[in-house]
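# Predicted model follows, preceded by the sequence.
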Amino acid sequence: MAEFILVRHGQASFGADNYDNLSEIGWQQSRWLGEYWRDRGIGFDRLICGDLLRHRQTTEGIYEGLEISKKASYSVFPQLNEFDFLAVVRLYGALYPDRVPGPDASRVDFYRFLKQGMLAWAGGEIAPQESWIDFEARIAEVRKNICDSPKGSRTLIVSSGGAIAMMLTQVLGGPVSTVANLNMQIQNTAISHLFFSAENISLHSFNHVPHLNRDKRREYITYS
């Protein structure tokens, strides 16, 4: 058997002009995750991430915690990038303007609206530049690459909530609604742990934050 660990990026800059940039909390989450693995003597044979800035920053924060040089190599796979959630909510809002969250809406309201938009995208009601089928295909492609890793190896993958949710849904064989449901749950720098062989992939754990779920750190558990 071999194994891979999926990690969602640290907290990004929700509400800022540039979402694709870790907040100070996001950097701290990433460093703590690396420290958690360092303290337990856990290392990785292969490290890969998407090519969004928040993916690279999270990887570098984990490196800091692991006390690995930032110059250490990692592979970049654009297939691990998040889907264009802004396009999804824009198109869904144009289709159903009465459902658009108001200016005083909370993050919960926004993510509920995004979930509805994802289901509309999967159902063909809206058509952003990337189709749902293309999204499925690129995640399947990168999953196959990950599973070509040698027996006994451990791979770390840093990505985004939607991409991780799609990959887990493909592993579990769930319906399209599972992607939206899982996406809404995944915490920043959360760990999902999988084992695989030539015949099978199995999910061992989902959405764990052991580096944050402790006294004086629970306030750092975030979802955006």
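Looks like it came in fine. Numbering: from 1, shown residues only.

# For the rest of this, base every contact and every neighbour count on C-alpha atoms.
Fine.

# contacting residues for the residue most central in space within the chain?
Nearest to the geometric centre of the chain sits residue 160, at 2.5 Å (C-alpha atoms, centre = their mean). Counting by C-alpha atoms under 8 Å, 6 or more residues apart in numbering, residue 160 makes contact with 7, 8, 9, 55, 80, 81, 82.

# Try it again at 7 Å.
Each residue near residue 160 by C-alpha atoms under 7 Å, 6 or more residues apart in numbering is listed here: 8, 9, 81, 82.

# Equivalent analysis for residue 91, please.
Shown in contact with residue 91 (C-alpha under 7 Å, 6+ apart): residue 126.

# How far does whichever strand or helix holds it sit from its chain's centre?
Assessed by DSSP states H and E, residue 91 sits inside helix 85-95. On the basis of C-alpha atoms, centre = their mean, to the nearest Å, helix 85-95 sits 20 Å off its chain's mean C-alpha point.

# ditto for stretch 44-63
Centre to centre, stretch against its chain (C-alpha atoms, centre = their mean), the figure for stretch 44-63 is 11 Å.

# Name the residues that touch it?
Outside of stretch 44-63, the residues within contact range by C-alpha under 7 Å, 6+ apart are 9-10, 12, 20-22, 27, 30-31, 33-34, 69-70, 74-81, 153-159.

# give me that answer again for 8 Å
9-10, 12, 20-22, 26-28, 30-35, 69-70, 73-81, 153-160.

# follow-up on the earlier one: check the gap between the residue nearest to the centre of the chain and residue 21 for me.
13 Å (C-alpha to C-alpha, to the nearest Å).

# buried set for stretch 59-76?
Neighbour-count burial for stretch 59-76, counted by 16 or more other C-alpha atoms under 10 Å, picks out 59, 60, 61, 62, 63, 64, 65, 66, 74, 76.

# Which of those sits closest to residue 92?
Lowest distance from residue 92 to the buried residues of stretch 59-76 (C-alpha to C-alpha) belongs to residue 76, with 30.7 Å.

# ok, second structure coming up, stack it against the first:
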Amino acid sequence: MATIYLIRHGQASFGSANYDQLSELGQRQADATAEYLASVGIELDAAYSGDLSRQRETCERALAGQVDGVPHHIDARFNEVNNDEQVAALAPVIMESNPALAELISGGKPSSKDYQKIIEAVFTHWVTQDCSQYGIQTWEDYSSKAHSALREVMKQQGSGKSVGIFTSGGTIATLVAHVLGVSGEKVYRFYEPIFNCSVTQLFYSGDNVSLSYFNDRSFLQMLSLEKGENLVTYR
């Protein structure tokens, strides 16, 4: 069996001018991931990430703990879903029939918790409705590209390999749902609980792929105790 590790990026910079960069905590989480991979003897044959800065930096920091140089492939199909694009296009439509969402949005700059409620409403609408008329990437296009990227990694790397894919919560949720045969309308249930730098393991052989475990952050919990700081975050 070959193995793929789906690893979410470290904490990004929510609320800053540039969200797409690791926060200082996010950098420490990525470094902790390198420490974890080395300590349990996970030697990657190849690594992939999207082209987002937070994904690439997490990958680079995590690979710093590998004994041999690991090739790092950039594939934009592993990028996160475009939440900003979706909120801008779909929130005004949803607000017409969702007073609670309208109140959250009209209340000014939302907190991280409130923003997550907005993302849930918008994401659910995006995956269950035909949004092609809004000029944004559709769920069908996004998910099919993520699925094809995973298949190509499996084909390129072949049997007996250990591969890391450093990506984002929405992408991990999309891929896990696909592996489990879960419909798009239920993908958000996998999306919301994914921790920063958590690890999800897939096994594959040929074209067959299965889920071994999902969203493991136990190593971050252990390192939090050792280092005297909380390394476990959602956002």
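In hand now; what should we look at? Since the model is a prediction, treat every value here as computed from it, not as a measurement.

# TM-score for this pair?
The pair, once superposed, lands on a TM-score of 0.92 when counted by TM-score structural alignment, normalised by the length of structure 1; 222 aligned residues with a C-alpha RMSD of 1.9 Å.

# Could you report the neighbour count for residue 14 of structure 2?
Neighbour count of residue 14 of structure 2, defined by other C-alpha atoms under 10 Å: 15.

# right, and residue 203 of structure 1 touches residue 173 too?
No. Counting by C-alpha atoms under 8 Å, residue 203 of structure 1 stays clear of residue 173, with 11.5 Å between them.

# Neighbour count for the two, which is higher?
Neighbours were counted for residue 203 of structure 1 and for residue 173 using other C-alpha under 10 Å; residue 203 has more, 16 against 10.

# Per the alignment, that one pairs with which residue of structure 2?
Under the alignment (TM-score structural alignment), residue 203 of structure 1 pairs with residue 211 of structure 2.

# and if you look at residue 106 of structure 1?
For residue 106 of structure 1, the residue aligned by TM-score structural alignment is residue 111.

# which residue in structure 1 lines up with residue 186 of structure 2?
Using TM-score structural alignment, residue 186 of structure 2 sits opposite residue 178 in structure 1.

# Report the contact partners of the closest residue to its match other than its chain neighbours.
Distances taken as C-alpha to C-alpha, 6 or more residues apart in numbering place residue 169 nearest to residue 178 of structure 1, at 6.2 Å, with adjacent residues excluded. By C-alpha under 8 Å, 6+ apart, residue 169 of structure 1 lies in contact with 175, 176, 178, 179.

# And the residue nearest to residue 22 of structure 2 when sequence neighbours are not counted, how far from residue 141 of structure 2?
Spatially, and ignoring its direct neighbours in sequence, residue 22 of structure 2 is nearest to residue 12 (4.4 Å; C-alpha to C-alpha, 6+ apart). As judged by C-alpha to C-alpha, residue 12 of structure 2 and residue 141 of structure 2 stand 25 Å apart.

# try residue 16 of structure 2
Distance, residue 16 of structure 2 to residue 141 of structure 2, by C-alpha to C-alpha: 29 Å.

# Which one's more surrounded, residue 12 and residue 141 of structure 2?
The neighbour count for residue 12 of structure 2 versus residue 141, taken as other C-alpha under 10 Å, is higher for residue 12 (22 against 9).

# OK, contacts around the more buried one?
Going by C-alpha under 8 Å, 6+ apart, residue 12 of structure 2 touches 19, 20, 21, 22, 23, 26, 54, 235.

# which one of these sits closest to residue 41 of structure 2?
Lowest distance from residue 41 of structure 2 to the contacts of residue 12 of structure 2 (C-alpha to C-alpha) belongs to residue 26, with 22.8 Å.

# helices or strands next to the strand or helix carrying the closest one in the packing?
Assigned by DSSP H and E, residue 26 of structure 2 falls within helix 24-39. If you count contacts as 3 or more C-alpha pairs under 8 Å, 6 or more residues apart in numbering; DSSP states H and E, helix 24-39 of structure 2 packs onto helix 53-63, helix 218-227.

# mind running it again at 7 Å?
Helices and strands touching helix 24-39 of structure 2, by 3 or more C-alpha pairs under 7 Å, 6 or more residues apart in numbering; DSSP states H and E, are helix 53-63.

# I'd like the next helix or strand past the helix it packs on.
Per DSSP H and E, the first helix or strand lying C-terminal to helix 53-63 of structure 2 is strand 72-74.

# how close does that following strand sit to structure 1?
Its matched residues in structure 1 lie on average 0.6 Å from strand 72-74 of structure 2 after superposition (mean C-alpha distance after the TM-score superposition for structure 1).

# Can you list the neighbours in contact with the longest helix that structure 2 contains?
Using DSSP state H, we find that the single longest helix of structure 2 is helix 139-157. Helix 139-157 of structure 2 is contacted by residues 77, 78, 126, 127, 174, 175 when judged by C-alpha under 7 Å, 6+ apart.

# and if we set it to 6 Å?
77, 127 (C-alpha atoms under 6 Å, 6 or more residues apart in numbering).

# which parts of it are buried?
For helix 139-157 of structure 2, burial by neighbour count (16+ other C-alpha under 10 Å) applies to 139, 142, 143, 144, 146, 147, 149, 150, 151, 153, 154.

# Stretch 212-224 of structure 1 too?
Across stretch 212-224 of structure 1, burial judged by 16+ other C-alpha under 10 Å covers 212, 220, 221, 222, 223, 224.

# now stretch 76-91 of structure 1
Neighbour count says stretch 76-91 of structure 1 has 76, 77, 79, 80, 81, 82, 83, 87, 88, 89, 90, 91 buried, by 16+ other C-alpha under 10 Å.
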